[in-house]
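Asker: Sequence and computational prediction follow.
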Amino acid sequence: MRAVVQRAFGGPDVLELREGPVPEIAADEVLVQVRAAGVDRGVWHTMTGLPYLGRLAFGLRRPRNPVPGMDLAGVVVAVGARATRFAVGDEVFGCGRSTFAEYAAAGEQSLAYKPAALTFVQAAAVPVSAVTALKAVHDAGRVAEGRRVLILGASGGVGSYAVQLAKAAGAHVTAVCSGAKRDYVLSLGADRALDYAAEDFADGRESYDLVLDIGGNPSVARLRRALTGSGTAVIVGGEGGGRFSGGLHRQFAALALSPFIPQKLTTLLALVRSDSLERLLPLIDAGAIVPSIDRTFTLGEAAQALDYLESGRVRGKIVLTP
């Protein structure tokens, strides 16, 4: 089969398309013929090996999994001896192992049936980003009707879902993005858009019940200034902070401070499981959240896809197809 392979950490040029064996599956896994694979920020981190602290998870000197990728949508072509949820021929979406390939192994607990309303490309754009947004907006943020929500990084993969989820819950949403993407985030349902280059979300003019910081780098103090006295800030990912810890230093600082103040400062690690995917299905079926696809690339164009992701021009998600 064809797969995108990286033998070392580095920029997009470390990615190359190679022929390799079809992966073997464990007893509780299924083999999926990948029709589409989503590209998320986590893939960029595993490709570059940055921040260095992350190498404890994805390999110290070289990638533990030479084929990157987590998101997938496709068709089950083989079933492990103890796998019972899916059968050969089922159309599924979720997370697998090394999904930038024509075939990928996936645990049953990380998959759900593909919504009939979505194409494979659309479905592949859902798992990591939409589940992260779901857990940030609902589980950590406890959004409710009438709440004022501020979303930093609203035009990206997670942000585009966060805007839609917060609006579906009845919140008033202010989206922070570049001026060039203002119309885009408003089209997702945001009530107001702030250009981060020209407007300061923490200038004291507005306060918010919930601030979602998705891939940003403002200080914890600035996030607090944007909150109401009892508001909640959820830090999702984050950039900056140097090559060793990246944005993790802000998350550690927020968690350390939160017990001593009336505001709630928290973070999350969103694992994609079938129950979380299934929570999204009614919203997808109702059209309350719609995957927003910026561009698709082929497997052979994986390097260009990651280069485009890093450019900052992406609106929503990008997806690889065989």
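Answerer: Sure, I can see it.
Asker: rest of the way, CA atoms for contacts and neighbours
Answerer: Noted.
Asker: Please identify which helix or strand holds Val234.
Answerer: Taking DSSP states H and E as the criterion, Val234 maps to strand 227-236.
Asker: got the end-to-end distance for stretch 138-157?
Answerer: 17 Å (C-alpha to C-alpha, to the nearest Å).
Asker: meant to ask about stretch 44-61
Answerer: Terminal-residue distance, stretch 44-61 (C-alpha to C-alpha): 16 Å.
Asker: Kindly report the same for stretch 153-172.
Answerer: End-to-end distance for stretch 153-172, by C-alpha to C-alpha: 16 Å.
Asker: Pull out the buried positions in that stretch.
Answerer: Of the residues in stretch 153-172, those buried under the neighbour-count criterion (16 or more other C-alpha atoms under 10 Å) are 153-169, 171-172.
Asker: Put this next to the first one:
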Amino acid sequence: MKAIVQERFGPPDVLRTADIAAPEIGAGQVLVRVRAAAVNPYDWHMLRGDPYVARLMGGVGLTRPKSRVAGIDAAGEVAAVGAGVHGLRVGDEVLGFCKGAFAEYARTTPDLLVPKPAGLTFKEAAAVPMAAVTALRGIRTVGRVEAGHRVLVNGAGGGVGTFAVQIAAALDAEVTGVCGTRNVDLVRSLGAAHVVDHTREDFTDRGERYDVILDNVGNRPPGRLRRALAPHGILVANGGGSPGRLFGAVGSMLRIVAVDAVVRQRLRPILPAVPDGPVHQDLLAVTALVAAGRLTPVVDRTYPLADTAAGVRHVEGGHARGKTVITVSATTGSDSPGSP
């Protein structure tokens, strides 16, 4: 099969296309024929092996990548199921977490997959797993957003942000989105009642207070963010794209925890949703919102599998509007919604 592989840590240029054997599955495992895969900030962190502290924690690999094939978000069809797998059959259209998603086939487990909503193309479906589940956890689980809450989403035009605005709006919150000029109309169309163009003003200087702030950018210290937070509000800090080769998100998350210990407001760090814990119910929750018409993936750009490095470079550069997706294999139905 065709796959995007990396033999060492480095920039996107270390990625190359190779012919490798398709993964073998065992009992309790599923083989997915990948139709599309999304690019996340998580991917370029894994690609570069940073922050360095993550290498010591064992999740990335110490001197070379732990996973030869990158990618984690996928949508496609079940190609094979192992013994003991129930509820999935060959040919089922699915989305979810598949390590090694930048390939024609990827191996995963049934608890990391859910049915693809019929109204989504494979490209749209691939955009859902990590970003939508991270947004759901930030807004609903950690932020505890309820109807009538004033919610601010910083980085509202990005992958997590576009989902977060819609999820907060679906909960009947009053949403303010912070984004760049080119994304103002997009963020408003997703359900934001108010939009702040960060190139024109700083939302922390506006004198507005919010019940919940979801910060996807990490470009302001906790002290400034707290100026825009209600006295008993919740700041949810998403560290997925935090810079810093030594500590990265770990350092920023520790600062958030330290400040939380001495203030009345609640400061809660979150990391991107990766399949290291239960995600099945969250995947079902976001796809239910999609099926109900309350959540729509925003796909910025698509790249063919051979150009995966360019897609990763685009996301790493901070240029993505919504999600960036890699098209892996053509469908018999020209990727039309619900096509077999």
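Answerer: Now that the structure is in, tell me what you want to look at. Computed from a prediction, not measured in an experiment: that's the story for all the values here.
Asker: that older thread, among the buried residues of stretch 153-172 of the first structure, name the ones in strands.
Answerer: Helix and strand membership here follows DSSP state E; of those, those in strands are His172.
Asker: Check which element follows the strand holding Val234 of the first structure along the chain.
Answerer: Beyond strand 227-236 of the first structure toward the C-terminal end (DSSP H and E), the next one is helix 242-245.
Asker: how big is the offset of that next one relative to the second structure?
Answerer: Once superposed with the second structure, the aligned residues differ from helix 242-245 of the first structure by a mean of 1.4 Å; criterion: mean C-alpha distance after the TM-score superposition for the first structure.
Asker: what stretch of the second structure does that helix fall on?
Answerer: Aligned by TM-score structural alignment, helix 242-245 of the first structure corresponds to residues 244-247 of the second structure.
Asker: For that stretch, which residues meet the burial criterion?
Answerer: In terms of neighbour count (16+ other C-alpha under 10 Å), stretch 244-247 of the second structure has its buried residues at Phe247.
Asker: now what about that stretch, what contacts it?
Answerer: For stretch 244-247 of the second structure, the external contacting residues (C-alpha atoms under 8 Å, 6 or more residues apart in numbering) are 50-54.
Asker: what would those look like in TSV with secondary structure, neighbour count and distance to Gly91 of the second structure?
Answerer: Formatted as TSV, those follow (DSSP: H, G, I helix; E, B strand; the rest coil; neighbours: other C-alpha atoms under 10 Å; distance: C-alpha to C-alpha, whole Å):
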residue	secondary structure	neighbour count	distance to Gly91 of the second structure
Asp50	coil	22	37
Pro51	coil	21	39
Tyr52	helix	18	41
Val53	helix	19	41
Ala54	helix	21	37
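Asker: Which one of the residues you listed is nearest to Ala309 of the second structure?
Answerer: Distance to Ala309 of the second structure, by C-alpha to C-alpha, is smallest for Asp50 among the contacts of stretch 244-247 of the second structure, at 17.2 Å.
Asker: Report the separation between that closest one and Thr63 of the second structure.
Answerer: From Asp50 of the second structure over to Thr63 of the second structure (counting by C-alpha to C-alpha), the distance is 11 Å.
Asker: again with Ala258 of the second structure
Answerer: Following C-alpha to C-alpha, the distance that separates Ala258 of the second structure from Thr63 of the second structure is 31 Å.
Asker: Report the secondary structure element holding the spatially most central residue of the second structure.
Answerer: Nearest residue to the geometric centre of the second structure (C-alpha atoms, centre = their mean): Ala131, 2.3 Å. When elements are defined using DSSP H and E, Ala131 of the second structure is found to belong to helix 129-136.
Asker: what sits up against that helix?
Answerer: In this structure, residues lying in contact with helix 129-136 of the second structure by C-alpha under 8 Å, 6+ apart are 40, 73-74, 95-97, 159-161, 163-164, 167, 271-274, 279, 282-283, 286.
Asker: can you name the residues of the first structure that it overlays?
Answerer: Counterpart in the first structure of helix 129-136 of the second structure, with TM-score structural alignment as the criterion, is residues 127-134.
Asker: Mean per-residue distance, the matching stretch versus the second structure.
Answerer: When the second structure is superposed, stretch 127-134 of the first structure averages 0.4 Å from its matched positions, counting by mean C-alpha distance after the TM-score superposition for the first structure.
Asker: In stretch 137-147 of the first structure, which residues are buried?
Answerer: Those would be 137, 140-141, 143-144, 147, for stretch 137-147 of the first structure by 16+ other C-alpha under 10 Å.
Asker: Stretch 222-230 of the first structure now?
Answerer: Quick answer for stretch 222-230 of the first structure (16+ other C-alpha under 10 Å): 223-228.
Asker: Check stretch 80-96 of the first structure too.
Answerer: Taking 16+ other C-alpha under 10 Å as the basis for neighbour counts, the residues of stretch 80-96 of the first structure that come out buried are 80, 83, 86, 90-96.
Asker: Secondary structure added to the residues you listed, as JSON lines?
Answerer: Formatted as JSON lines, the entries for the buried residues of stretch 80-96 of the first structure read as follows, by DSSP: H, G, I helix; E, B strand; the rest coil:
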{"residue": "Gly80", "secondary structure": "coil"}
{"residue": "Ala83", "secondary structure": "coil"}
{"residue": "Phe86", "secondary structure": "coil"}
{"residue": "Asp90", "secondary structure": "coil"}
{"residue": "Glu91", "secondary structure": "strand"}
{"residue": "Val92", "secondary structure": "strand"}
{"residue": "Phe93", "secondary structure": "strand"}
{"residue": "Gly94", "secondary structure": "strand"}
{"residue": "Cys95", "secondary structure": "strand"}
{"residue": "Gly96", "secondary structure": "coil"}
